[in-house]
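**Student:** Starting from these lines, generate the structure:
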Amino acid sequence: MEDRKDEINSGKNISEAENPSSETESAQETESNASAQSVSDDGEYHFVRPEQNLYEDAEFVPCGEDTEVPKYYVPSEKKPKDEKPKDKKAAPKSKKSFVKLACACLACALIGGAVGGVVSWKVLDNNNSTPEATSKPISAGTSGSSISSNTGSSTDIYSLGCKQAVGITTEVTTTNWFGQTSSSAVSGSGFVVTTDGYIVTNYHVIEAAYQRNYKVSVMFYDGKTYDATIVGVEEENDVAVLKIDATGLTPVEVGDSESIQVGEEVYAIGNPLGELAFTMTTGHVSALDRKITTNENASAINMFQFDAAVNSGNSGGPLYNAEGKVIGIVTAKYSSTGVEGLSFAIPINDAIDIANDLITNGYVTGKAYLGANIDSRYNSVYANYYKMPEGAYVFSVEKDSCAEKCGLSAGDIITKLGANEVKDFNDLDSAIRSFKAGETADITVYRKGDYTTLKVTFDESKPNTDSNGVNDSGLSSHPQFG
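**Tutor:** Sure thing, here's the model as predicted:
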């Protein structure tokens, strides 16, 4: 047994060590089933294991190789109404009631004139104080258009959404072994955030274009289509910003997702199935602070839950409140037979902070970076087998990183970071994300039979160009162990 401990502590890859027995594998299966519970003791909503295929992005619509680029549904020439129709003229009254009617009208006119003057002044005063939309990075409550009253009708919100929501298509070209090319497409949704053409969407909607330099197109309700460039992406939180060459657009007004309450009405406008563009569905906020991991993203993302219908192609679209303000980005749904009405959105406060960084700097600034590559194959089963503590097993340390500078070494097992207990790769990833670049924290490691506390000052995470599985927290996952 001491030989096995030496193999771990010497910093060797776990795959070089002896595999646990079949009994240990059975224990691992039992633990996996336990971790698949959808509601934890702390009330957070955790991802059910990916192999069960229960969560999906409310994502782009992939088309087959023989399928043409999908044609968006083109609405009729009739535009969404901006004004409510005037009341029809009342039928003529009888002569008998004419005198009474005339007197009543005169009295109403005198009173209405006085009141109307006050109301008109208030309306003009409010209009003059309303901040104008600008092309600067967006901020909550100061950018774009919403419903003028506290609550608007669903038709008012739809009319507004048709000016602000967009369809997004990535044209994918593939070449086979014989040199023949074929085209397909993926489709999603997005929304305008500045008058001069910045658009926010989910990263997974334009992932293929970002990774392979494919063409991205943006289409508006009136049928106008623009080529888009990718300004920046934040894969970890599934946010991306596009830019089109256009001016005079109608941006959304950003709401405050911190003030969302369970039960309030929400409206999703997007591009379901890649062809039914500008479809609106309605529902209510169902729950807050859900930690969701999709098949497309290994890191848990903070989202809130709502019950409006969401389908493939809705990803990246706006979720409005009753005031016509955007409070979230439609991102994911719970996918399982017999389960409906479980949809999820990224809170707009989180998304706009990221979008502003992407617009200004091209990447999200201030994120903590450790620089330790973690072998995620080390789990509780291996810990029990080797009589070692649970934690994050350090596979290697990047040269000149803060991990190297603080004394972290290959073979160390990280058991605590700051006040955060670390039992596996995901715990460490979450713990690092609770810090900012430049902050200092204690890091507890198990090394050759003893516990040691180190002090680390985090580096800043920069745009990741490494395709070897190193994520934005400086951790490397090796999920193919077996």
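**Student:** For the rest of this, base every contact and every neighbour count on C-alpha atoms.
**Tutor:** OK.
**Student:** ok now the biggest strand by length in the chain, how far from the chain's centre?
**Tutor:** Longest strand in the chain by number of residues (criterion: DSSP state E): strand 279-292. Taking Cα atoms, centre = their mean, to the nearest Å, one finds the center of strand 279-292 at 13 Å from the center of the full chain.
**Student:** One more, so I can put them side by side:
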Amino acid sequence: MENNPWNNGSNGQNPYDEEQKDTQQRPSGENPYGSGWGQNPPPYSPYGTPNNYNRYENPYSQPGGQRPWNPYGQYPEKDPNHKMSEGLKVFLWILVVIAIGLVGSFAYFSSHPSLVQDNTSSSSSSSSSASSSFNGTLPKDSNSDSSAEEEVIGGVTGDGTDKNSAGITIQPKPTGTALTASQVYKKLIQSVVGVETTVTAENGQSQVGEGTGIVTTSDGYILTNAHVVNYSKSNAVKVVLHNNKAYQAKVVGYDKTTDLAVLKINATGLSPATFGDANAMEIGEQVVAIGNPGGLSFAGSITSGIISALNRTIESRSKNGMTFIQTDAAINPGNSGGPLVNMYAQVIGINSNKIALTGYEGMGFAIPISKAQPIINQLIHTGYVSGRCRLGITAQEIGSAQAAIFGISGGVQIKSIASDSDVARAGGKVGDIITKAAGKTIETLDDLYAVLEDHKPGDTISLTIVSPAFSDNDTKTIQVKLLEDKGETQR
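**Tutor:** Predicted structure coming up:
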């Protein structure tokens, strides 16, 4: 988060960060346009009501499979000498309905305890940590799949980096007749993969999110979005090839600022994509997007459109010169990390569907490969991007009730402090709430990220904190030296 074209801040700075303040909910606010984890409702089901676990209740049965009555069986004979008033009948029916509802609710929430828990997101000072919600596609309860377990190939050793890798290269735009969408699809489809990330919450429950990836090299490097792996190297990630072969993937590195991540699988002889130069494209040229909208159930879907704009700036997210490809090709939840392709079957951008605002149609955005190339290659070579800053803490946003107690509008509360962090030396403690950084008001994690992205390792910034240990909610200001982030807090 230093001053360079890739350092777009959060809360209005990082265009790809799912934790956006001025668009939608962020991971604790989820990906506003990507899928994931309880933010986007599951698709309509004619068979029942969708719930947040992407399973459907059966409206025709009661808990335990018992019906309150049997419409096809025999009814007991009535006593001809006994008559029940209509009012009493109605009252008894109401009691029956209430009892059935209470029993059903108790059974349902007993089996889904996370639905009644506070889903507070926890994050590091420079990137979001694994939480129970992130961006990908509709969440799946990892315990709900009753099918036989598929074979998943492992075998990646070490940290996955390769200093000798050529990384990716950008090819010039070909001349001559363009291909049809069908021809482009056939040339590229084997380079498009599914990415499945399992996140385990502190309560032990797991959820699965799905996105898209691009085969970058023949020996198993895969490119995707950082939010698809939930900004973490510790989550379980699986890559599914076009031929349905599944591999356990290692997150080699990711960069929250640019929303890029590199994975490694133990495979050879893959079909890497060909990468092209977005700067050679013109507005109005046809493009296609290939990916897994809605997850692996719709793997390998293709949509087409045109380039709506090049070098598009996105408000303050482009303050450091970051620009994007805008397209009207349909980009849906699950397309994240997949390719935007020209009609010569060259990948010119990485789709990131988090920038679009609610209610807008035909406004998809992609990271230009020409700008992503140096970031991708650094991740392959070293596992991190040089020059990023960190405070060396993990933190979470406070709720409105807690903010009211301290008489503040918001802030981020320190959850842990790393041993090499300068925060503890300066007088900060776990539980302190950061309300200002470098003189700027901090109400969300995005605000804090924005400050870090404006600085470089070695800089000293001020932190204003309020602490439960202070009397009368007094505040104090400390001076903290920033560390270089080599992936330590990006987990």
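**Student:** list the helices and strands the next helix or strand after the longest strand of the first structure packs on?
**Tutor:** Once the chain leaves strand 279-292 of the first structure, the next helix or strand it forms, by DSSP states H and E, is strand 301-306. Packing partners of strand 301-306 of the first structure (3 or more Cα pairs under 8 Å, 6 or more residues apart in numbering; DSSP states H and E): strand 279-292, strand 343-347.
**Student:** any idea of the angle strand 301-306 of the first structure forms with strand 343-347?
**Tutor:** If you take axes from the mean of the first three to the mean of the last three Cα atoms, to 10 degrees, strand 301-306 of the first structure sits at 130 degrees to strand 343-347.
**Student:** need the next SSE after strand 301-306 of the first structure, C-terminal direction.
**Tutor:** Using DSSP H and E, the helix or strand that directly follows strand 301-306 of the first structure along the chain is strand 318-320.
**Student:** Against the second structure, what's the mean shift for that following strand, could you check?
**Tutor:** For strand 318-320 of the first structure, the mean deviation from the second structure after alignment is 1.2 Å (mean Cα distance after the TM-score superposition for the first structure).
**Student:** And the alignment partner in the first structure of residue 178 of the second structure, how far from residue 321 of the first structure?
**Tutor:** Under the alignment (TM-score structural alignment), residue 178 of the second structure pairs with residue 152 of the first structure. Distance of residue 152 of the first structure to residue 321 of the first structure, computed by Cα to Cα, to the nearest Å: 9 Å.
**Student:** Compare those two and say which is more crowded by neighbours.
**Tutor:** With neighbours defined as other Cα atoms under 10 Å, residue 152 of the first structure and residue 321 compare such that residue 321 has more, 27 against 16.
**Student:** How about the contacts made by the residue lying closest to the more buried one once chain neighbours are set aside?
**Tutor:** Spatially, and ignoring its direct neighbours in sequence, residue 321 of the first structure is nearest to residue 266 (4.7 Å; Cα to Cα, 6 or more residues apart in numbering). Counting by Cα atoms under 8 Å, 6 or more residues apart in numbering, residue 266 of the first structure makes contact with 282-285, 306, 308, 319-322.
**Student:** could you dump those residues to a markdown table with distance to residue 377 of the first structure?
**Tutor:** Listed next are these as a markdown table, based on distance: Cα to Cα, whole Å:
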| residue | distance to residue 377 of the first structure |
| --- | --- |
| 282 | 43 |
| 283 | 41 |
| 284 | 40 |
| 285 | 37 |
| 306 | 35 |
| 308 | 38 |
| 319 | 38 |
| 320 | 42 |
| 321 | 43 |
| 322 | 47 |
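**Student:** by contact count, what packs against the longest strand of the first structure?
**Tutor:** Right, strand 279-292 of the first structure is packed against strand 265-270, strand 301-306 by 3+ Cα pairs under 8 Å, 6+ apart.
**Student:** mean deviation of the first one from the second structure?
**Tutor:** Read that as strand 265-270 of the first structure. Taken over the aligned residues, the distance from strand 265-270 of the first structure to the second structure averages 1.9 Å (mean Cα distance after the TM-score superposition for the first structure).
**Student:** Measure how that strand sits relative to strand 279-292, angle-wise.
**Tutor:** Going by the same axes, to 10 degrees, strand 265-270 of the first structure makes 110 degrees with strand 279-292.
**Student:** and the helices and strands packed on strand 279-292 of the first structure as JSON lines, adding distance to residue 444 of the first structure?
**Tutor:** Converted to JSON lines, those look like this (distance: least, Cα to Cα, whole Å):
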{"stretch": "strand 265-270", "distance to residue 444 of the first structure": "45"}
{"stretch": "strand 301-306", "distance to residue 444 of the first structure": "26"}
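**Student:** On the three-state scheme, the match of residue 178 of the second structure is what?
**Tutor:** The three-state assignment at residue 152 of the first structure reads coil, by DSSP: H, G, I helix; E, B strand; the rest coil.
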